[in-house]
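Fold the following, please.
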Amino acid sequence: MALIVQKFGGTSVGTVERISQVAEKIKGFKAQGHDLVIVVSAMSGETNRLIDLARQMQATPDPRELDMVLSTGEQVTIGLLAMALKSRGVPAVSYTGSQVRILTDRAFNKARIQHIDDANIRADLDAGKVVIVAGFQGVDEQGNITTLGRGGSDTTGVALAAALKADECQIYTDVDGVYTTDPRVVESARRLDKITFEEMLEMASLGSKVLQIRSVEFAGKYNVPLRVLHSFKEGPGTLITLEDGASMEQPVISGIAFNRDEAKLTIRGVPDIPGVAFRILGPVSAANIEVDMIVQNVAQDNTTDFTFTVHRNDMRKALDILGQVAGDIGAREVAGDDKIAKVSIVGVGMRSHAGVASKMFEALSRDGINIQMISTSEIKISVVIDEKYLELAVRSLHSAFELDAVNQPEDHI
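You can find the predicted model right below:
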């Protein structure tokens, strides 16, 4: 008999009918003898509705009061799901984050979990009950309700699995696993049976929307086996776990991630002197703008062109800052480009294979795709290209690294 934590997202519990379907699925698992802790999100669209209501009261809602409002979304879902299970003869009990005592810091709207009191949950499991916990929320030391930020229900699920030492944390969503790339871009993309925490973390940070980054970090830190499954389709899904010895036989590349939400900024004619990078990026960072890739080129006249990328929504704000910086440091000009995209190849197999970068660059050059920026790590290579070539680049790389379903059987890794 296994202890399993299952998390169901907003689309999975988006209607009364879907909540009933989830209840049937849980009933089936319970009949197999498993101990079950269920984490649920608010019904699809509910969080946005609550945010809109809050903004009608305050243009910029008070963070504490906003968390008070937002936490009600999950409270509705846990109550309805508990009722659905009880109507099917399955003993169940629902808890808000504060009732469990999921203790967080006091960073309203983006709190981090510090401790979970699992006493009540274990007592209910011992009594044969299915325990249903509201995702996305907790409570601070002063008793204030806090929320964990967008996608926080994934983190709740993983944190509970870690605290309870669950055999597995299953994330149910509207896809049946993690794919080599987005199937909407490459029809021959295939579902991965297994992927490492490292790879999934890179995929999530580089644009894959399957799992929230913080949940993957948490799972890796506490070695919680994660499985991504489809809410209403049967299948094995994708297991996210530690790298093992068999990984040496994995394909060099496990997946291709991409991000359209990038913008590139360049400040030209910068004096090539110590400290200039900080004078450029310091004000950008102070404005709470996250910088991604950075490239610096030195010219013969002892000046440099300094280029970096930010989220597309931050480009205008960053340009205004750079305009002031350019005047302060004596730079020649500032330019911005929001018609770019980032494409990345990811795989732990890169550690033991040479020539991966050259193979990537060769594939892109065959299709006439110019590389504007390059960033690497031990298990990933990212390039910035013109946005209009994004899908062509993904298809080209998917084929070059033989990730297509026709090239490799699904159970290869």
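
contacts, neighbours, all on C-alpha from now
Will do.

in which helix or strand would I find the closest residue to residue 393 other than its chain neighbours?
Closest residue in space to residue 393, ignoring its immediate chain neighbours: residue 364 at 6.3 Å, by C-alpha to C-alpha, 6 or more residues apart in numbering. Per DSSP states H and E, residue 364 falls inside helix 356-366.

Proceed likewise with the subsequent sequence, for comparison:
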Amino acid sequence: MSLIVQKYGGSSVHSTERIKRVAEHVVATRRQGHDVVVVVSAMGDTTDELLDLARALTPAAAPRELDVLLTTGERISNALMAIAIESLGTEARSFSGAQAGVRTTGAAGRARIVEVVPDRVRSALDRGAVAVVAGFQGISRDTGDVTTLGRGGSDTTAVALAAALKADLCEIYTDVDGVYSADPRLVPDARLLENVGYEVMHELAMSGAKVLAPRSVAYAARHQVPIRVRSSFSTNPGTMVAGSADLPPAEHSSVTGVAHDSSKARITLAGVPDAPELTSRILHLVADVEAELHFAVRGRTDISLVLPAADGPPALRALRQECADLGVEELHYDEQIGKVSLVGNGLLSHPGVLATCCETLTEAGVHLETITTSDIRITALCPAPQLPHAVRAWHTAFALAAPELATVHAGSGR
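A predicted model of the protein is given here:
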């Protein structure tokens, strides 16, 4: 008998009809002889609806109370899932994140998992029940407060439980058939990837591929949890994420896919004195407002900072307040920055890869603003409206297309 953790995103549990369908699949897995733990996200747009309720009262709700509010979405889903499973004749027990033993830091809205002590989940499994756990949440080990895990929190919950329970497999069910060589909404002939190593998958996720949360992939790699990404709406085997991809032979590269992210902003500080201590102060100011800095480029007289668009305004305010002390002459802000990344192995072992990246963007009419490289990723910045052209150009240039047109369901569940 094996132990399988299955996570279902918001689109998979969007309605009671979909919850019934998921419950049937869970029961079928249990009747095949497997122990099953189910992790669920909130139903559809529930999280946004809860946030709207809070905003109707005040634009500045206390982060602690927002966490208490938002965790109710997943608790509704997991209670309904347990009810649906029991209606099919299989015992089920639902647990909040705290009841499941997910212990976190105390940072409201962005807590990190410190440890998982799944004693109650293990006890339910030992009784033959399906354990249903609310994703995206836990309890602070220091304060005892309910916490939420931020973006991709349900994925991370599932992987963390799989690691703690020593599960044989963690299945992430969403509304796409797996991991593709590019977003099939932009590239219709994108190829479904059968196997992806942890390192490459983490880089794809960090670069904008939304099918898995970066934190969940990092957690899986650390604890060697195999992940299978599959669709809730088909029987396709999906993509297995595990181990390390084979390195290419010497002097050759292996390109896996193209990822993109249109939600970036850039702050440019012009006329910055050439002093290392000033650069350090600028980076500390961004860190102090907890902005997620993706990379910084230092020129002779300016510094460009690229970060998520949501983090742009607080970082901009913090920097503007210190402009005089820093000796900065001007601040420029652009929230229409796109990021396209080529991901694979051994990309720098063949100089032609970088040249091809630059040439194809030029031929596609994409304005290349900045390009950064590593042996596993080449990333270019361009105007956000030009991103689709950039993605398709690289996907074609490196012959990543599937032999036949892929049929997929658009979107992704949390």
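
before we move on, the earlier item: please give me every residue in contact with the counterpart of the residue nearest to residue 393 of the first structure in the second structure.
Aligned counterpart of residue 364 of the first structure in the second structure: residue 361 (TM-score structural alignment). Contacts for residue 361 of the second structure (C-alpha atoms under 8 Å, 6 or more residues apart in numbering) come out as 367-368, 390, 393-394.

Strands of the stretch 301-413 of the first structure, start to end?
303-311, 333-346, 373-377, 380-386 (DSSP state E, counting those that start in this stretch).

ok, now the stretch 151-300 of the second structure?
Along the stretch 151-300 of the second structure, the segments classed as strands by DSSP E, counting those that start in this stretch run 169-174, 195-196, 227-231, 239-241, 254-270, 295-298.

where's the residue most central in space within the first structure relative to residue 134 of the first structure, distance?
In the first structure, the centroid-proximal residue (C-alpha atoms, centre = their mean) is residue 212; its distance is 2.8 Å. For residue 212 of the first structure, the distance to residue 134 of the first structure equals 17 Å [C-alpha to C-alpha, to the nearest Å].

Chain neighbours aside, what residue packs nearest to residue 137 of the second structure?
Nearest non-adjacent residue to residue 137 of the second structure, counting by C-alpha to C-alpha, 6+ apart: residue 148, 4.3 Å away.

was I right about the one you found contacting residue 113?
No. Residue 148 of the second structure sits out of contact with residue 113 when judged by C-alpha atoms under 8 Å, with a separation of 9.9 Å.

Overlap in contacts, the two.
Shared contacts of residue 148 of the second structure and residue 113, defined by C-alpha under 8 Å, 6+ apart, are found at residue 138.

Mind checking which of these two has more residues around it?
A count of neighbours by other C-alpha atoms under 10 Å puts residue 148 above the other of residue 148 of the second structure and residue 113, at 33 against 24.

quick one, what contacts that one?
Contact analysis of residue 148 of the second structure by C-alpha under 8 Å, 6+ apart lists 67, 70-71, 108-111, 136-138.

What about those residues, which are in helices?
Among those, DSSP state H puts 67, 70-71 in helices.

and those as a markdown table, adding distance to residue 343 of the second structure and neighbour count?
Formatted as a markdown table, these follow (distance: C-alpha to C-alpha, whole Å; neighbours: other C-alpha atoms under 10 Å):
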| residue | distance to residue 343 of the second structure | neighbour count |
| --- | --- | --- |
| 67 | 35 | 21 |
| 70 | 34 | 24 |
| 71 | 35 | 25 |
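
can you count the residues close to residue 187 of the first structure?
There are 12 residues near residue 187 of the first structure, going by other C-alpha under 10 Å.

now the residue nearest to residue 137 of the second structure: how far from residue 50 of the second structure?
14 Å.

and if you look at residue 247 of the second structure?
Remark: distance between residue 247 of the second structure and residue 50 of the second structure (C-alpha to C-alpha) = 46 Å.

who's more crowded, those two?
Taking neighbours as other C-alpha under 10 Å, residue 247 of the second structure and residue 50 compare with residue 50 leading, 17 against 12.

ok so that one is a helix residue?
Yes. Assessed by DSSP: H, G, I helix; E, B strand; the rest coil, residue 50 of the second structure belongs to a helix.

unless I'm mixing things up, it is touching residue 70, no?
Yes. Taking contacts as C-alpha under 8 Å, residue 50 of the second structure lies within contact range of residue 70: 6.5 Å.

any chance you could map the helices in the second structure?
16-31, 46-57, 63-87, 119-126, 153-165, 198-206, 214-223, 276-288, 312-321, 323-326, 352-363, 387-397.

what's the most buried one of the ones you listed?
A comparison of these by mean neighbour count, using mean count of other C-alpha atoms under 10 Å, puts helix 153-165 on top with a mean of 26.

distance from it to the first structure after superposition?
Once the two are superposed, helix 153-165 of the second structure sits an average of 0.6 Å from its aligned residues in the first structure (mean C-alpha distance after the TM-score superposition for the first structure).

That helix vs helix 119-126, what angle?
On the basis of axes from the mean of the first three to the mean of the last three C-alpha atoms, to 10 degrees, helix 153-165 of the second structure is oriented at 70 degrees to helix 119-126.

Now do helix 153-165 of the second structure: distance to the chain's middle.
Centroid separation between helix 153-165 of the second structure and its chain, computed with C-alpha atoms, centre = their mean, to the nearest Å, is 14 Å.

rewinding a little: redo the strands of the stretch 301-413 of the first structure as TSV? Include distance to residue 29 of the first structure and mean neighbour count.
Shown next, in TSV, are the strands of the stretch 301-413 of the first structure (distance: least, C-alpha to C-alpha, whole Å; neighbours: other C-alpha atoms under 10 Å):
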stretch	distance to residue 29 of the first structure	mean neighbour count
strand 303-311	42	20
strand 333-346	34	20
strand 373-377	41	14
strand 380-386	38	21
